[in-house]
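Chemist: here is my input, please return the structure:
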Amino acid sequence: MGGPHDEDRVVLIHQYRHPVGRRLWEIPAGLLDEPGEDPVDAARRELAEETGLGARRWSVLVDVVLSPGFTDESVRVFLAEDLYEVDRPAPEDEEADLEIERIPLDEVVSMVLNGTIVNATAVAGLMALAAARSRMGGVGELRDVTAPWVDRPDRFSERKRSRTGGDEAARA
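Modeler: Sure, this is the predicted structure:
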């Protein structure tokens, strides 16, 4: 969840990802901590934790089923606009090594097309933003944050809850 955008600049994070052995450009994102958690609340939390930013306006950019032949994992990418600074919790684990950049949308699209940005969620969200901006001359047709999320994944949080007796939440 993520995709903060302000004044034609997109907030991206650059962080090391062990499975691929290098740093990747990504949008702020995380997991739903609790079964039934409001996805936009999770997006707000992750945006603050990873970037120290809040947003006054939120909408749905795109829903993506990442690998339907293998997993039920699905993500909802939000557009966060009218950004402002908030207190950022002390970074832990992966968040302690994040680099945060505000990059012009045109440059971000070039980064996707030239292979610099390869994270699937980031690619989908950023290209959806670029398409929405160019097609509509502004964002007018994006979905409200309350729009149905047909493929919302629930199995991971349910498995986590059943293993821990409901005492622990999934890692954000």
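Chemist: make it CA atoms for all contacts and neighbour counts henceforth
Modeler: OK.
Chemist: mind listing the strands for the protein?
Modeler: For the chain, the strands defined by DSSP state E occupy 5-6, 9-17, 22-26, 53-65, 74-85, 99-104.
Chemist: let's see this one next, to set against the first:
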Amino acid sequence: MAIKDTAEEWEVRATDTPFVGKKTSVRTDDVVMPGGSVARRDYQVHPGSVAVLALDDEDRAVVIRQYRHPVRHRLWEIPAGLLDVPGENPLHAAQRELYEEAYVKAGDWRVLTDVYTTPGGCDEAVRIFLARDLSEAGGVRFEVEDEESDMELDRVPVDELVRGVLAGELHNNCLVVGVLALIAARNGDGLDALRPAEAPWPARPFEA
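Modeler: I've put the predicted structure just below:
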């Protein structure tokens, strides 16, 4: 049997949305279980996200350090952001986030990996890109606000990030998955064998 996730949808007898926030909402579904019983499942409805592992010529990753209130931590992360427009091309969103958060553009883009961040309680899907051939972006810098106004920007060697991940010192989901996927790709068929930047993404379909 192929080890591959498959799409499937169980019957929903009733659904409700008890909370609607600025970017996400909470949904309650009554789902028919195997055997016929019905169980209530509460989960966060999320528009989806993109993240970018951007590597420079010295094998350093562009990282940001930002306060995250739900976990009461200031975390090292890779540039990332929401898919603000339904059906938005994730590559375009990733290019926008890299520009806005790091003031950087990239000449080479690949899909590094796709993940569901917390499938037991949230439907968020994230596409993590690998960006190379970096250069400084032109134009006006993005005006930051709220947590982003206190955000730090740096470039850290990939080996140092791997060490921090395995030591339990770095915790951001996209950074951890992105860095380890990078190492796996290098040890496998190589970075040039990664999927193209416009590869289909069934979790968040888009128009090229």
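Chemist: overlay the chains and give the TM-score.
Modeler: In this superposition the chains share a TM-score of 0.83, using TM-score structural alignment, normalised by the length of the first structure; 153 aligned residues with a C-alpha RMSD of 1.6 Å.
Chemist: closest to residue 112 of the first structure out of the strands of the first structure?
Modeler: Residue 112 of the first structure lies closest to strand 22-26 among the strands of the first structure, at 9.7 Å (C-alpha to C-alpha).
Chemist: for that closest one, give me the average deviation versus the second structure.
Modeler: Once the two models are superposed, strand 22-26 of the first structure sits on average 0.7 Å from its counterpart in the second structure (mean C-alpha distance after the TM-score superposition for the first structure).
Chemist: the second structure: matching residues for that strand?
Modeler: Counting by TM-score structural alignment, strand 22-26 of the first structure pairs with residues 73-77 of the second structure.
Chemist: and what of stretch 49-57 of the first structure?
Modeler: Aligning stretch 49-57 of the first structure against the second structure (TM-score structural alignment) gives residues 100-108.
Chemist: now stretch 107-125 of the first structure
Modeler: Aligned by TM-score structural alignment, stretch 107-125 of the first structure falls on residues 160-178 of the second structure.
Chemist: now do that stretch: distance to the chain's middle.
Modeler: 14 Å (C-alpha atoms, centre = their mean, to the nearest Å).
Chemist: how close does whatever residue of the first structure lines up with residue 134 of the second structure get to residue 63 of the first structure?
Modeler: Correspondence of residue 134 of the second structure to the first structure, assessed by TM-score structural alignment: residue 83. As judged by C-alpha to C-alpha, to the nearest Å, residue 83 of the first structure and residue 63 of the first structure stand 22 Å apart.
Chemist: in terms of neighbours, single out the busier of those two.
Modeler: More crowded of residue 83 of the first structure and residue 63, by other C-alpha atoms under 10 Å: residue 63, with 19 against 16.
Chemist: ok, the more buried one - contacts?
Modeler: 74, 75, 76, 77, 149 (C-alpha atoms under 8 Å, 6 or more residues apart in numbering).
Chemist: next, count neighbours for residue 180 of the second structure.
Modeler: The number of residues packed near residue 180 of the second structure is 17, by other C-alpha under 10 Å.
Chemist: show me what residue 142 of the first structure aligns to in the second structure.
Modeler: In the second structure, the residue paired with residue 142 of the first structure is residue 194, using TM-score structural alignment.
Chemist: so its match makes contact with residue 108?
Modeler: No - taking contacts as C-alpha atoms under 8 Å, residue 194 of the second structure lies outside contact range of residue 108: 11.6 Å.
Chemist: on that earlier part again, buried stuff in the match of stretch 49-57 of the first structure?
Modeler: 100, 101, 102, 103, 104, 105, 106 (16 or more other C-alpha atoms under 10 Å).
Chemist: what does stretch 122-133 of the second structure give?
Modeler: Neighbour counts using 16+ other C-alpha under 10 Å place 122, 123, 124, 125, 126, 127, 128, 129, 130, 131, 132 of stretch 122-133 of the second structure among the buried residues.
Chemist: can you check stretch 109-121 of the second structure too?
Modeler: 109, 110, 111, 112, 113, 114, 115, 117.
Chemist: which residues touch the fifth one?
Modeler: Contacts were defined as C-alpha under 8 Å, 6+ apart; by that measure residue 113 of the second structure touches 127, 128, 129, 178, 181.
Chemist: ok, now which ones touch the match of residue 134 of the second structure?
Modeler: Neighbours of residue 83 of the first structure in contact, by C-alpha under 8 Å, 6+ apart: 4, 5, 6, 53, 54, 55, 56.
Chemist: can you put these in TSV and add distance to residue 136 of the first structure?
Modeler: Compiled in TSV, the contacts of residue 83 of the first structure are given as follows (distance: C-alpha to C-alpha, whole Å):
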residue	distance to residue 136 of the first structure
4	19
5	16
6	17
53	26
54	25
55	22
56	21
